[in-house]
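Peer 1: Quick one, structure for this:
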Amino acid sequence: MKKKSIFLESIIVVVVGFYGCSLTFPTMTLDEFIDLYFPGYGGKSWQVLGSPGFSAGGTAYTSLYVDNGTPYVAYQDWVNGTKATVMKWNGSSWQPVGSPGFSAGEAAYISLYVDNGTPYVAYQDVANGYKATVMKWNGSSWQPVGSPGFSAGEAAYISLYVDNGTPYVAYQDWVNGTKATVMKWNGSSWQPVGSPGFSAGEAYYISLYVDNGTPYVAYQDWANGYKATVMKWNGSSWQPVGSPGFSAGEAYYISLYVDNGTPYVAYQDVANGYKATVMKWNGSSWQVVGSPGFSAGEAAYISLYVDNGTPYVAYQDVANGNKATVMRFTGTEWTNVGNPGFSAGAANFISLYVDNGTPYVAYQDVANGNKATVMVYK
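Peer 2: As a prediction, the model looks like this:
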């Protein structure tokens, strides 16, 4: 890499000198510069972590988390009665965390969070009336956090976040008109954060982020033309961040990330050909990050991560055979991370995590029997 670095640094010097030192380059590391302007030169590529399709059987609702360099994946396990299973990468292979299929019954809308080495999983618990359940790995077994099926009624579009050891769950609340509800574990029981069903109307594609104790929720807002809305808990009530329904048109596959107090939202943008769009709250209004509808074609199963101020988006890329694609915002434009459509076949239930500049993607791998696959860009 030493010779490559010298070579590329020489190119930069020559280019800047040619333009009279008038060029302004996006802020990035040398490795990022190589990836952007000399793809493939730095030797990075998308690689399968372990075996492709490492799960015992088919999967759905894949959810990825990387904790201090260790990837974990939760999913609905078709070989084990469509129950929940969590797998962990041990450095050489994927191993189950506890028993595969540990949930009491079928698990859907699975959401994984790993808090300082402790995995938590939230899901729609079919064995408990389709209500929300959260389970935690205690080092030897999976145990419920509070009562299984703690939500008042059926729950869908479940999203989990653990903030300094405190689990929060957002979901579509069927007892409250399929509106959004957030609940928090207080150490002894689950309690609602504000009023249950706080959204103005029905809420779909719910995504939760808790930023230093402040919960934010993004969702498709049926009271506002199926557009994207973000709500924030101010300590006493839920308030919209900017205008409700701020997207140009209908928004699907919504993914939320809050970076040092700045909310970002990625979604499938119906107003822009069902392509991917990312918007950012600038303190007074929502603004598009780069161009709206920046993906080559339609995008689904969108997953957003902001790494040290750099937004990344993973999605199912219809323009590339429904395979997985990851793009990164350089500060001026969206560029592909490696090759677009890098998965072997169609990728569903895509989940993205960026660990100190290294992107990981988990998904249901159609080319490998709908099993789980994880790929890493390195």
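Peer 1: Only C-alpha atoms from now on, for both contacts and neighbour counts.
Peer 2: Will do.
Peer 1: ok but residue 9 is inside a helix, no?
Peer 2: Yes - under DSSP: H, G, I helix; E, B strand; the rest coil, residue 9 falls within a helix.
Peer 1: That one: neighbour count?
Peer 2: Using other C-alpha atoms under 10 Å, residue 9 is surrounded by 13 other residues.
Peer 1: Can you list the helices and strands that the helix or strand hosting residue 353 packs against?
Peer 2: Taking DSSP states H and E as the criterion, residue 353 maps to strand 347-355. With contacts taken as 3 or more C-alpha pairs under 8 Å, 6 or more residues apart in numbering; DSSP states H and E, strand 347-355 sits against strand 59-67, strand 299-307, strand 310-317, strand 323-329, strand 358-365.
Peer 1: element containing the residue nearest to residue 64 when sequence neighbours are not counted, please.
Peer 2: In space, and not counting its chain neighbours, residue 64 is closest to residue 73: 4.6 Å by C-alpha to C-alpha, 6 or more residues apart in numbering. For residue 73, the host element (DSSP H and E) is strand 70-77.
Peer 1: compare with the first, here's sequence two:
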Amino acid sequence: MKKHILTLTFIFISFLGIAQWNFVGVAGISSGWSVGNKLETDTTGHPVVIFYESIQNKASCLRFNGTEWVSVGNPSLDNFPIGSIDNFIIDKNNNYYLLFTNENFQLSCVMYDGKTWKYVGSQIIMSRQSNHATMAIDSKGVVYVGHPINSGFALLKEKDGIWIPYSTINLPTAIAYPSLKFDNNDVAYMGYTGGGLWANCSKLVNGVWKSVGNTDISAKPYAAFNTTLHITKSNEIYIAFDDGGISCYKLNEVTNTWKMMGTSGLGGKHTWLEDLSSDSNSKVYITTSHVTGDKAMCFTFNGTEWMMVGSPISESYASYVNISTNKDGKIFVAYNDFNLSKAVVKEYSLNTSTGSVAQNDQLKLFPNPSNGHFNIELTGEKFTITIHDTKGILIAEYQNIHDTVGLDSKTFRKGIYIVSIRTQNHQHYYRKLIIT
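Peer 2: Below you'll find the model as predicted:
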């Protein structure tokens, strides 16, 4: 068997196990393929997920109670004519709000108050003119809904059971990917892709939308897709988008300028931005998927660069990858899993189960530490090895390995890498490595 040279040191993430993405409850929580998946954590810290099941033509809302996933509301969302899911928010009083589009392309909003789902305001808010809509709730509990129109963006708010016009952004063309948020002072901000296909941000001042920072945040000539705005607990404002990879900027409110976080191109080419969020300590997270079928991933910014959180989230292609953190700092993701053809929720946590973490007699890594030669041995099993860098870019993949393999690191740069080992019996092993 041909052996190759790999100069590296393996670091075990924990003495008892390894921190990785583990299923919350059962592996698949929908009856079939899910779309529009949205994830939030409630005030008790439990994950709540909403998705649309295209085969059954219905939306479902499920909450994990610590033991199992249970349907939310009686009656459930089956009673509403949901065609697609636009937005999902849980407010500080633990009320759930769902913005959706019906089969007639009309926007509606419903709320779950702990007992039942009911319409917020009139049953129909407006007829949509584009594929994108957004929703936000201010500190007083007032609900705002907006969507692009032929000449900009229209924002409405619910008052006394009626949706009333609130403000408009007037532009030569309609915008795309609107993302509405309120800061800690109830100032409304919106990130969006403008008519020139570049990312922009505006804030509402005395009823007038004003540009925040430079007019076009994204770099020309790349168009900005999936533009997403996020405001942290400490009132820091971030905007992220796809532009030949993923870019994320933070607003300097003193100078009114945007500063890029790390470098552009997070995840490599053909990577989709799925979600942008933060935890209770204002630590920022991004989830991604890949157009060509690579795995879903999660990244966080360490002050200098973006680092992958654990191993890749999924084992295959994933879509609608949403992220949410609870008050205790636990990280949850929800997505549609291509292999399972079902909605999945995972938590980033320490896994100490012997079913996922190899025993010494199952997996051998030698020599360790290495001075130039590295082997993986799994006696009697075929396995696949994938290696990603901390930006989530696939560096190498080796398939149908049997018993022992040696690898070549000549094309690897110095740094940290994540090695994923998957056996034909569907066991998974993850290791972090450093190439020196």
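Peer 1: what's the TM-score here?
Peer 2: The TM-score (TM-score structural alignment, normalised by the length of the first structure) is 0.80; 326 aligned residues with a C-alpha RMSD of 2.2 Å.
Peer 1: Following element in sequence after the strand holding residue 73 of the first structure, please.
Peer 2: strand 83-89.
Peer 1: Against which helices or strands is that next one packed?
Peer 2: Counting by 3+ C-alpha pairs under 8 Å, 6+ apart, strand 83-89 of the first structure packs on strand 70-77, strand 94-96, strand 107-115.
Peer 1: Kindly recompute the last result at 10 Å.
Peer 2: strand 59-67, strand 70-77, strand 94-96, strand 107-115, strand 118-125 (3 or more C-alpha pairs under 10 Å, 6 or more residues apart in numbering; DSSP states H and E).
Peer 1: Find me the equivalent region of the third one in the second structure.
Peer 2: Under TM-score structural alignment, the match for strand 94-96 of the first structure in the second structure covers residues 69-71.
Peer 1: Now do the buried residues in the matching stretch.
Peer 2: Using 16 or more other C-alpha atoms under 10 Å as the test for burial, stretch 69-71 of the second structure gives residue 69.
Peer 1: now swap in stretch 62-76 of the second structure and tell me
Peer 2: 62, 63, 64, 69, 72, 73, 76.
Peer 1: what's near enough to touch the second one?
Peer 2: With contacts taken as C-alpha atoms under 10 Å, 6 or more residues apart in numbering, residue 63 of the second structure has the following neighbours: 39-42, 46-50, 69-72.
Peer 1: how about the longest strand along the second structure, which residues of the first structure does it hit?
Peer 2: Longest strand in the second structure, counting residues (DSSP state E): strand 375-389. Aligned by TM-score structural alignment, strand 375-389 of the second structure falls on no residue of the first structure.
Peer 1: how about the strands of the stretch 101-250 of the first structure, start to end?
Peer 2: Here the stretch 101-250 of the first structure has its strands, by DSSP state E, counting those that start in this stretch, at 107-115, 118-125, 131-137, 142-144, 155-163, 166-173, 179-185, 190-192, 203-211, 214-221, 227-233, 238-240.
Peer 1: Dump those into JSON lines; add distance to residue 292 of the first structure and mean neighbour count as well.
Peer 2: What follows is those, written out as JSON lines (distance: least, C-alpha to C-alpha, whole Å; neighbours: other C-alpha atoms under 10 Å):
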{"stretch": "strand 107-115", "distance to residue 292 of the first structure": "28", "mean neighbour count": "24"}
{"stretch": "strand 118-125", "distance to residue 292 of the first structure": "32", "mean neighbour count": "26"}
{"stretch": "strand 131-137", "distance to residue 292 of the first structure": "35", "mean neighbour count": "23"}
{"stretch": "strand 142-144", "distance to residue 292 of the first structure": "42", "mean neighbour count": "17"}
{"stretch": "strand 155-163", "distance to residue 292 of the first structure": "25", "mean neighbour count": "24"}
{"stretch": "strand 166-173", "distance to residue 292 of the first structure": "27", "mean neighbour count": "26"}
{"stretch": "strand 179-185", "distance to residue 292 of the first structure": "27", "mean neighbour count": "23"}
{"stretch": "strand 190-192", "distance to residue 292 of the first structure": "35", "mean neighbour count": "17"}
{"stretch": "strand 203-211", "distance to residue 292 of the first structure": "20", "mean neighbour count": "24"}
{"stretch": "strand 214-221", "distance to residue 292 of the first structure": "18", "mean neighbour count": "26"}
{"stretch": "strand 227-233", "distance to residue 292 of the first structure": "14", "mean neighbour count": "23"}
{"stretch": "strand 238-240", "distance to residue 292 of the first structure": "22", "mean neighbour count": "17"}
